[in-house]
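Colleague: Just the structure for this:
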Amino acid sequence: MRRHAVTFGRALALGGMALTDVLLLAAALVTAVLASLGLVFFFMPMVGLVRRRAMLARRLTGTWLGVVTEPPYLPPPPPPRPQPDGWYRYERQLYKTPRWPAWHERWKWMFTDPATWRDLAWLSLNPIVGGSLLSLPLAAVWCGLDLLGRWTPLTVPSGVVVAVAGVAAVPWLLRLYGWWTRLCLAPTARSVLAGRVRRLDQLRTETADSQAAELRRIERDLHDGAQARLVAMGMTLGAVEELMDSDPEAAKALLAKTREASSVALTELRALVRGIHPPVLAERGLGDAVRAMALDSPLKVTVTANLSRRSPAPVESAIYFSISELLTNAARHGGADRVWIDIGVRDGSLRVTVTDDGSGGADPARGSGLRGIERRLAAFDGVLALNSPPGGPTTATIDLPIEGSGDAPEGGPAPKGWRLAVLVLGWGLGWLPLFPQGLVAMCMKIFGSDAKSWFLALHLPEPWQWPMIVFNILLGLTMYGAAMVITSAHSHRRLIERAGPALGLDG
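Modeller: The predicted structure follows:
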């Protein structure tokens, strides 16, 4: 009983909010009129209100109805950057402060985002669809109570049936409303692709910056390390040439120092090459390369690798250097003594788990090392999940896909189970209660026709005729609506799966 009351209360709340959306829609129309007159300053606050209302609908349908709907909005534009002369540019205009370029970029972002117009379209239809769907149970209960108030042998049973049917239909109407909200407010394949392109552009910029920094590091190491030692060796050999005849013993001592310097330079060059791409990684694969890294680590490292085949070289390199950075953090910042590394392939993804017994408290926002790992993995659609409570232990999980998702069949599997049954019943039999038993019987009832033919409602007693006609119309509309929603939702899901992982949607 309490569950039915909660469900009925949620239906009334959603229906009430759908009806009050008329006020927000009126404000949006006034804003559109003002924008057409050149007063565009009200556009962004209005879009912000509409987005908050749409996000509230997504959150309520997710928590109350179990229909999770991700936000489809494109990521906001980055803050404007000053030019070398200190001015800020937007298209052909120059500004002294970033205020107006940021305003223009944000206005363009909201205006060109398709999700903005989809939110407005949903807001325009929600008072009609949501209000009618969720007010039907209330109308049915009201009609049932009205029939019960007449206290006749025919109206009392019909009133009970209508009231109970109205209450029983609430969960189904709520589910239909959740499907409607998801159909209108969920990300489309185009928005997913747009967010993915925007994210890839951002990753490309970050990767270019990271590569430039890496090249500068290599140049600095060569200039300050191996190159300086080679120059010193050349100068020492020149001194040996001068001392060879006059002081052979001193020449021999200088040759010994040159040999030591060459050994040190060779060690530095090997370390530099290992930092670019370790030879053991190219020759033996990721598992053996991580085991070799563990032998050189000052920590007690246990490596478990279960790899049936090798991954692409860029993927192995990204995983290798990510593990190297995690080991460095565990030794330098975590104060760990032991580290456990597990490498395996699960569900088409290369998954690495690095656990240490350090002090914990690791946070990507407080250091560049973990952020560098995230940027390195993001170039391959990989993610880093970190669990590091204060006091430890720290567990870092790397999940990097190594198999593309574009090999799925273009059409995808057809709906199965109860969805297929609803589709068959909806498309195949929805016309029967809607047209001949509903709309046609209603017209005959309105015009007072004496012919009853095979219309079921007209053969019933007078108090039951209109409830049966309304029930047939609603039943037909519900059957067609359910079939349409299932078909659209299935097509939408297949488009999203073919488009790729969202961003954040996620962006």
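
Colleague: only C-alpha atoms for contact and neighbour calcs from this point on.
Modeller: Fine.

Colleague: now the strands for the stretch 251-400 of the chain?
Modeller: Along the stretch 251-400 of the chain, the stretches classed as strands by DSSP state E, counting those that start in this stretch are 300-306, 338-346, 349-356, 383-387, 394-401.

Colleague: The second one vs strand 300-306, what angle?
Modeller: Orientation note: strand 338-346 sits at an angle of 10 degrees relative to strand 300-306 (axes from the mean of the first three to the mean of the last three C-alpha atoms, to 10 degrees).

Colleague: List the buried residues of strand 338-346.
Modeller: 338-339, 341-343, 345 (16 or more other C-alpha atoms under 10 Å).

Colleague: Name the residues that touch that strand?
Modeller: Strand 338-346 is contacted by residues 287, 299-307, 327, 350-357 when judged by C-alpha atoms under 8 Å, 6 or more residues apart in numbering.

Colleague: if we go to 7 Å?
Modeller: For strand 338-346, the surrounding residues in contact (C-alpha atoms under 7 Å, 6 or more residues apart in numbering) are 299-307, 350-357.

Colleague: Give me the buried entries from the residues you listed.
Modeller: The buried subset of the contacts of strand 338-346 - by 16+ other C-alpha under 10 Å - is 299, 301-305, 350-357.

Colleague: For these, give me TSV that also has distance to Pro463.
Modeller: Shown next, in TSV, are the buried ones among the contacts of strand 338-346 (distance: C-alpha to C-alpha, whole Å):
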residue	distance to Pro463
Leu299	85
Val301	82
Thr302	80
Val303	79
Thr304	76
Ala305	76
Leu350	68
Arg351	67
Val352	70
Thr353	70
Val354	73
Thr355	73
Asp356	76
Asp357	77
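
Colleague: run this one through as well so I can compare:
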Amino acid sequence: MKPWPFARRGLLSVARVAFAGILWLPVHIVLIVFTVVSFALTAAGIGLVLAPLVQMMVRAYAGRRRRLAREWSGVDIPPPYHPRPAGAFVGSPRRWMWLVRDPATWRDLLWLVGGAPLGVAFGAVAPAGLLYGVQGVVLLPVIANVVSGDDTGYGVTWPLNPISYASVPFQGALITAGVLYGAPWLLWALAKYDHSLLGPTGKAVLARRVDTLTQTRTDVVDAQAAELRRIERDLHDGAQARIVALGMSLGMAEDLVVHDPAAAQQLIAEAREASSLALAELRRLVRGIHPPVLAERGLIGGLRALALTLPLPVVVEGDLPGRPPAPVESAVYFAVAEALVNVAKHSGGRAAWVSLSYLGGALYCSVSDDGVGGAAPRAGSGLAGVERRLAAFDGLLRVDSPPGGPTVLTMELPCVLSSPKTSPSSATG
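Modeller: Below you'll find the predicted structure:
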């Protein structure tokens, strides 16, 4: 690690630990007092209004700490709160009971109580250690020139011989480097403490998982019903209509074959053309269900073929040690297709890149572009459709799209690959 990034990361972590531990101590104390008082006033009726308002402040503060834990230490803390029931407005007994019965309310209070002394300890250790090390490097050699016979605190007494004179700054440098190295770990430990109480418990995780699976199943059923309606509509308006016309043409030709052979021949020619068009319609429908290119070339080859149809250059690369199941291949193919269409329509980018890999029992696919950024999986957007498509396979979509770009979409689908590939089409290119 280069010296400056190492020192910069350490100094930033020291400042963040001090900020989260010491400067926010009054917030902990105020919220603890407000929580206890608001619930104590419930018997007087004031708590029915005051307690929900205080808990809104507590949860807002806890939400801020969750975001900082994710941004500063990479510790993701999902909110554990039960959904608010209908009619639970501020001041109603229903809202008060909702708060009291939610275990996360009391875990928030426990987090406030325990986080106050822990934050002070962590917030004091890092700056104090840094100052102690720096003064050993900077101040003690200066003091050595004007003070004699004074203990430095490093186990060295003035006057110093040359070896001891050099050892004092060296010890201070070691202490400073140790604090700079350890400060990010202190920040991570504080984030893990927040995770232990601000995150969902095992039961809450299971309940959230059940809700997610229920919603996913509903979305899949709705998507399948919509897809069936689309196929029925396309068959009725396209291939079926052409086949009906084909039958009518052949019937008319059968009537004319004896009396007017020339007209019969013309009808047969039209019937042949109608049969070709009906076959093309059927092939298009089949391609929309499961593209034949996936069966012929595999996922990477299919995505390369898809890239050739887009109005901007798309580089597809990857090397999979086997083939995913056909439904997963199809889901990734259509998800990438939808993402690339969004790139072409909305990103303003000049190029896109698709990368596939397999690691730890999951297939990873990233789609990136050099556009203007600002993409978000809002309701009604194309990315929301990609999320629903992946959720059917327990997959995830992560979106990194800051304003100004670039945009990187990362899809993760757990799956088991088939036997190792033998086709050269999946080589990097």
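
Colleague: that older thread, out of the buried residues of strand 338-346 of the first structure, flag the one nearest to Phe43 of the first structure.
Modeller: Val345 (49.2 Å; C-alpha to C-alpha).

Colleague: Show me what that closest one lines up with in the second structure.
Modeller: Matched to the second structure by TM-score structural alignment, Val345 of the first structure sits across from Tyr358.

Colleague: Quick check: that match vs Glu329 of the second structure, distance?
Modeller: Here Tyr358 of the second structure is placed at a distance of 13 Å from Glu329 of the second structure (C-alpha to C-alpha, to the nearest Å).

Colleague: Tell me which helix or strand comes right after the host helix or strand of Leu118 of the second structure.
Modeller: Taking DSSP states H and E as the criterion, Leu118 of the second structure maps to helix 103-143. Downstream of helix 103-143 of the second structure, the first helix or strand assigned by DSSP H and E is helix 162-198.

Colleague: any idea how far Gln227 of the first structure lies from Met233 of the first structure?
Modeller: Counting by C-alpha to C-alpha, the gap from Gln227 of the first structure to Met233 of the first structure is 10 Å.

Colleague: out of these two, which sits in the more crowded spot?
Modeller: More crowded of Gln227 of the first structure and Met233, by other C-alpha atoms under 10 Å: Met233, with 21 against 16.

Colleague: that's a helix at that one, yeah?
Modeller: Yes - assessed by DSSP: H, G, I helix; E, B strand; the rest coil, Met233 of the first structure belongs to a helix.

Colleague: right, and it touches Arg259 too?
Modeller: No - if you go by C-alpha atoms under 7 Å, Met233 of the first structure and Arg259 don't touch, sitting 8.7 Å apart.

Colleague: What segments of the stretch 351-500 of the first structure are helices?
Modeller: 368-378, 418-429, 431-434, 441-446, 462-499 (DSSP state H, counting those that start in this stretch).

Colleague: State the span of the second structure onto which the second one is aligned.
Modeller: No residues of the second structure are matched to helix 418-429 of the first structure when aligned by TM-score structural alignment.

Colleague: tell me the contacts of Ala189 of the second structure?
Modeller: By C-alpha under 7 Å, 6+ apart, no residues touch Ala189 of the second structure.

Colleague: gap between it and Leu25 of the second structure?
Modeller: Distance of Ala189 of the second structure to Leu25 of the second structure, computed by C-alpha to C-alpha: 17 Å.

Colleague: What separation do you get for Gly159 of the first structure and Leu133 of the first structure?
Modeller: 20 Å.

Colleague: Please identify which of those two sits among more neighbours.
Modeller: Taking neighbours as other C-alpha under 10 Å, Gly159 of the first structure and Leu133 compare with Gly159 leading, 26 against 21.

Colleague: Quick check: closest non-adjacent residue to that one.
Modeller: Counting by C-alpha to C-alpha, 6 or more residues apart in numbering, Gly144 is the residue found nearest to Gly159 of the first structure once chain neighbours are left out, at 3.8 Å.

Colleague: What of Pro137 of the first structure?
Modeller: In space, and not counting its chain neighbours, Pro137 of the first structure is closest to Gly166: 4.4 Å by C-alpha to C-alpha, 6+ apart.

Colleague: can you tell me which residues contact the one you found?
Modeller: 137, 140-141.

Colleague: Which single one of those is nearest to Arg52 of the first structure?
Modeller: Ranked by distance to Arg52 of the first structure (C-alpha to C-alpha), these are led by Pro137 at 27.6 Å.
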